[in-house]
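**Student:** this is a predicted model, with the sequence first.
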Amino acid sequence: MAVSQALLDILVCPKCKGELKITKKQDGLICNTCSLVYPIKDDIPVMLIDEAMTLDDYSRDQSKAN
């Protein structure tokens, strides 16, 4: 796993302070409340709202990759 469970347990969404879940491909952190996905680059979560993509855009990108 790119991001440790201990880190996941303390990270929250910077926008709403809600819970985050790791994506299936472990390339991002999902906030279901805000419908945002924060990318993980070089094993480091990028917790900037401006760097996040919408859950819809992330899903579209994933389906294009398959």
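**Tutor:** Noted; the coordinates are in hand.

**Student:** C-alpha only now, for contacts and for neighbours.
**Tutor:** Noted.

**Student:** does residue 51 touch residue 36 like I think?
**Tutor:** No - when contacts are counted by Cα atoms under 8 Å, residue 51 is not listed as touching residue 36 (9.8 Å).

**Student:** in terms of neighbours, single out the busier of the two.
**Tutor:** In this view residue 51 and residue 36 are compared by other Cα atoms under 10 Å, and residue 36 has more residues nearby, 23 against 11.

**Student:** buried ones in the longest helix anywhere in the chain?
**Tutor:** Once the chain is assigned using DSSP state H, the helix that runs over the most residues is helix 55-65. Neighbour-count burial for helix 55-65, counted by 16 or more other Cα atoms under 10 Å, picks out 55, 58.

**Student:** below is an additional structure, to be compared with the one above:
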Amino acid sequence: MNTSSHADILVDPKMLNVLVCPKTGGPLTYNSDTKELISKKAKLAFPVREGVPIMLIDEAKPL
């Protein structure tokens, strides 16, 4: 994960173990470059804003 800037907020790995894609129920991975949670199965990227994952399908962007 990118820790070069104090503005970067890291996603807790424990949180990644608990969160699932709201569309598929599948696992998510964190992309620190884009600050998004990625659902490969749904082909969606969910934004993370100020360390808070936005898990709304309407807020996700297609991959």
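**Tutor:** That came in fine, so what should we check first? Predicted model only: the values in this text are computed from it and were never measured.

**Student:** now the residue positioned nearest the centre of the second structure, what's its secondary structure?
**Tutor:** Against the mean C-alpha coordinate of the second structure, by Cα atoms, centre = their mean, the closest residue is residue 37 at 1.7 Å. Using DSSP: H, G, I helix; E, B strand; the rest coil, the structure places residue 37 of the second structure in strand.

**Student:** trace it over to the first structure, please.
**Tutor:** Counting by TM-score structural alignment, residue 37 of the second structure lines up with residue 29 in the first structure.

**Student:** coming back round to it: just checking, what packs against the longest helix of the first structure?
**Tutor:** strand 36-41 (3 or more Cα pairs under 8 Å, 6 or more residues apart in numbering; DSSP states H and E).

**Student:** for the strand it packs on, give me the average deviation versus the second structure.
**Tutor:** Compared with the second structure after fitting, strand 36-41 of the first structure has a mean deviation of 0.2 Å; criterion: mean Cα distance after the TM-score superposition for the first structure.

**Student:** and that strand, what does it pack against?
**Tutor:** Secondary-structure packing of strand 36-41 of the first structure (3+ Cα pairs under 8 Å, 6+ apart): strand 28-31, strand 53-54, helix 55-65.

**Student:** pipe those into a markdown table and attach distance to residue 15 of the first structure per row.
**Tutor:** Shown next, in a markdown table, are those (distance: least, Cα to Cα, whole Å):
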| stretch | distance to residue 15 of the first structure |
| --- | --- |
| strand 28-31 | 9 |
| strand 53-54 | 13 |
| helix 55-65 | 14 |
